[in-house]
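Visitor: My questions concern the predicted model and sequence given below.
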Amino acid sequence: MDNAQRFLNAFAMIEKQLKQITGVTRYSRFYQLLNQASRSSGLVRKYEMELQEYADLRNAIVHQRSDEGHIIAIPIDEVVAEIEELARKICEPPKVSAHFLKPVKICDPQTKIREAVDIMETMGSSKLPVYAQGGFHALLTMEMIARWTLHQSRTNQPLSGVVSDCLYFKDKKERVLFLPRTADVTEAQDLFEASLHRGVSISAILITESGSAHQKPIGIITVADLPLLYELDK
């Protein structure tokens, strides 16, 4: 198989994936398809400029031929390798389920603070999801416990209590978001970046079966995982 055919095969894979992303079933020009897909997919948006350039080259390969009908725009090996790698990234993006699923312990608002701290230490985590009435309620953090402890000391109150006592000290600019197990790592990146632009911090992204806050977490992504998120997307 020559370079032109390899290039066209990779391009066709990308075009098919864009149709799946957008739900388009009828014929649509590639540039329109790309523009529509980039609105809903951070992964496509990331490579939008490269895809536009590859579309121009695709057109040259398909339409520019010699008098004998031979293709005269033959991509070099490097370009073919690049589009094949891009096709792999777009059609088979790394999933959060492959890297961030793990047992996540939870507690409820009436759990003793000492018990919650013990759970965190067992998990090796400074964050613990709090569930109440069948759904997510809050995210308990060591920072919140520290603020509660300081408040109790300053007011000469006993250092005993339940998780709900600490929730009063949460940072109102911090949020917890949810992703389904089918999400790819770029979606997690997009959530962190979008929140940063809005001046809001993400304490954690909880992974549930379908991304619902009413489902128990089966994985968690925190700011500490950002280096791995970007490493996986290279």
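Guide: Received the coordinates, thanks. Numbering: from 1, shown residues only.
Visitor: rest of the way, CA atoms for contacts and neighbours
Guide: Will do.
Visitor: show me where the protein has helices.
Guide: 3-22, 30-40, 42-46, 48-63, 77-91, 113-123, 142-154, 163-167, 185-197, 226-232 (DSSP state H).
Visitor: gap between the third one and the chain center?
Guide: Yep, that's helix 42-46 we're talking about. Distance of helix 42-46 from the chain centroid (CA atoms, centre = their mean, to the nearest Å) equals 11 Å.
Visitor: hmm, back to that, kindly state which of the helices of the chain is positioned closest to residue 216.
Guide: With respect to residue 216, and counting by CA to CA, the nearest of those is helix 113-123 at 16.2 Å.
Visitor: list the buried ones in the closest one?
Guide: Neighbour-count burial for helix 113-123, counted by 16 or more other CA atoms under 10 Å, picks out 113, 116-117, 119-120.
Visitor: That one packs against which elements?
Guide: strand 127-132 (3 or more CA pairs under 8 Å, 6 or more residues apart in numbering; DSSP states H and E).
Visitor: Name the residues that touch the strand it packs on?
Guide: 105-109, 116, 120, 136-142 (CA atoms under 8 Å, 6 or more residues apart in numbering).
Visitor: try it again with 10 Å
Guide: 104-111, 116-117, 119-121, 136-144, 163-164, 167, 176, 203-204, 206, 213-217, 220, 222 (CA atoms under 10 Å, 6 or more residues apart in numbering).
Visitor: structure B:
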Amino acid sequence: MYSNSERFLSAFNRIEKVLKSLLIKKEMGFSRAVRVLRDENAVIKRYTDDLLEYAELRNAIVHNKIDVAFAIAEPHDSVVEQVERIERELTQPREVDPLFMKEVVVFQQDEPLANMLEVVNQKGITKFPIYKGDEFLGLITHKGITKWLAKGLRNSSEPVLDARLTDILQCETGDNYKFIKSGTSVYEAIEIFKEQIGKGIRIEALLITRKGTKSEKLLGIVTNWDIMEV
């Protein structure tokens, strides 16, 4: 039965090995490596504070050992579980495939709003990719629908439910989505949402294709609500 200090040090050493594999300068210290790599690796960025604290804990355990078999301090269970979790995320990162791979409900630009509202009512979905044949045109969300309704009710005598989706798409911003490849890690996806918010842009969904291009078949979707659940 391994002690908490042994489990902690084993996981920490494996994390250190991963960091070194990502560095050009292999002799760089652990804490410095974390700071250098955090802008390149979403998992490291997510756990930067934890990793820096664990570096101090590692030093305390290793440098203050009474002998080889006895550590002066034993990490709490929650600390050991967290460092092992970080190790798993670094060595076996969760990817959007298969977590968010699913059949996506899409519409053609010339379909009526009634068709979309029926799906909203039946399935509770509120984000829909819009196509012209096989060409991706944009993403309609509940916000765009609401904006169009407010505008359309004032300026149009056409029955609301007969409106074409191409018209409603004009009420959406063109930057409310991004395409990502199926091999994208969950933490990379999270960072995309966060980075866009930092730029004052609200991403409503990440659209998944094999290589991350809009000309490919749509394989899945990650919404901001999905990310909140993760």
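Guide: Now that the structure is in, tell me what you want to look at. Everything numeric in this text was worked out from a predicted model, so none of it was measured.
Visitor: Could you get me the TM-score between them?
Guide: Remark: TM-score between the superposed chains equals 0.77 [TM-score structural alignment, normalised by the length of structure 2]; 225 aligned residues with a CA RMSD of 3.2 Å.
Visitor: re the thing from before, mind checking which of the helices of structure 1 is nearest residue 97 of structure 1?
Guide: helix 185-197 (9.0 Å).
Visitor: Where does that closest one end up in structure 2?
Guide: Counting by TM-score structural alignment, helix 185-197 of structure 1 falls onto residues 186-198 of structure 2.
Visitor: residue contacts, the residue nearest to the spatial centre of structure 2?
Guide: Residue closest to the mean C-alpha point of structure 2, counted by CA atoms, centre = their mean, is residue 189 at 2.3 Å. Neighbouring residues of residue 189 of structure 2 by CA under 10 Å, 6+ apart: 42, 95-96, 180, 205-206, 222-224, 227.
Visitor: Can you flag the buried ones in those residues?
Guide: 42, 95-96, 180, 205-206, 222-224.
Visitor: thought residue 180 of structure 2 was touching residue 208?
Guide: Yes - with contact defined as CA atoms under 10 Å, residue 180 of structure 2 reaches residue 208; the gap is 5.1 Å.
Visitor: which residues do the two both contact?
Guide: 96, 214, 220-222.
Visitor: Including distance to residue 80 of structure 2, could these go into JSON lines?
Guide: Shown next, in JSON lines, are those (distance: CA to CA, whole Å):
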{"residue": "96", "distance to residue 80 of structure 2": "26"}
{"residue": "214", "distance to residue 80 of structure 2": "42"}
{"residue": "220", "distance to residue 80 of structure 2": "34"}
{"residue": "221", "distance to residue 80 of structure 2": "34"}
{"residue": "222", "distance to residue 80 of structure 2": "31"}
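Visitor: just those now: which is nearest residue 82 of structure 2?
Guide: Out of those, the member with the shortest distance to residue 82 of structure 2 (by CA to CA) is residue 96, at 21.8 Å.
Visitor: ok, that closest one to residue 102 of structure 2 distance?
Guide: Distance from residue 96 of structure 2 to residue 102 of structure 2, counting by CA to CA, to the nearest Å: 11 Å.
Visitor: what do those two both touch?
Guide: 208, 220-222.
Visitor: Which one (most neighbours) among these?
Guide: Sorting these by how many neighbours each has (other CA atoms under 10 Å) puts residue 208 first, at 29 neighbours.
Visitor: Quick one: neighbours of residue 188 of structure 2, just the number.
Guide: A count of neighbours around residue 188 of structure 2, defined by other CA under 10 Å, yields 20.
Visitor: The spatially closest residue to it that is not a sequence neighbour: what's it in contact with?
Guide: Once flanking residues are discounted, residue 188 of structure 2 sits nearest to residue 42: 5.2 Å by CA to CA, 6 or more residues apart in numbering. By CA under 10 Å, 6+ apart, the contact set of residue 42 of structure 2 is 48, 90, 185-192.
Visitor: Contacts only, for residue 230 of structure 1.
Guide: Contacts of residue 230 of structure 1 (CA under 10 Å, 6+ apart): 185-186, 188-189.
Visitor: Mind telling me the two of the contacts of residue 42 of structure 2 farthest from one another?
Guide: 90 and 192 (18.1 Å).
Visitor: now, which of the shared contacts of residue 180 and residue 208 of structure 2 lie within strands?
Guide: Those of those mapping onto strands are 220-222, per DSSP state E.
Visitor: Kindly reformat those residues as a markdown table and extend each row with distance to residue 154 of structure 2.
Guide: Formatted as a markdown table, these follow (distance: CA to CA, whole Å):
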| residue | distance to residue 154 of structure 2 |
| --- | --- |
| 220 | 36 |
| 221 | 34 |
| 222 | 34 |
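Visitor: May I see the buried residues of stretch 207-220 of structure 2?
Guide: 207-210, 212, 214, 218-220.
Visitor: cool, and stretch 83-103 of structure 2?
Guide: Result for stretch 83-103 of structure 2 [16+ other CA under 10 Å]: buried residues 83-84, 86-87, 89-90, 94-97, 100-101.
Visitor: now do stretch 18-29 of structure 1
Guide: Quick answer for stretch 18-29 of structure 1 (16+ other CA under 10 Å): 18-19, 21-22.
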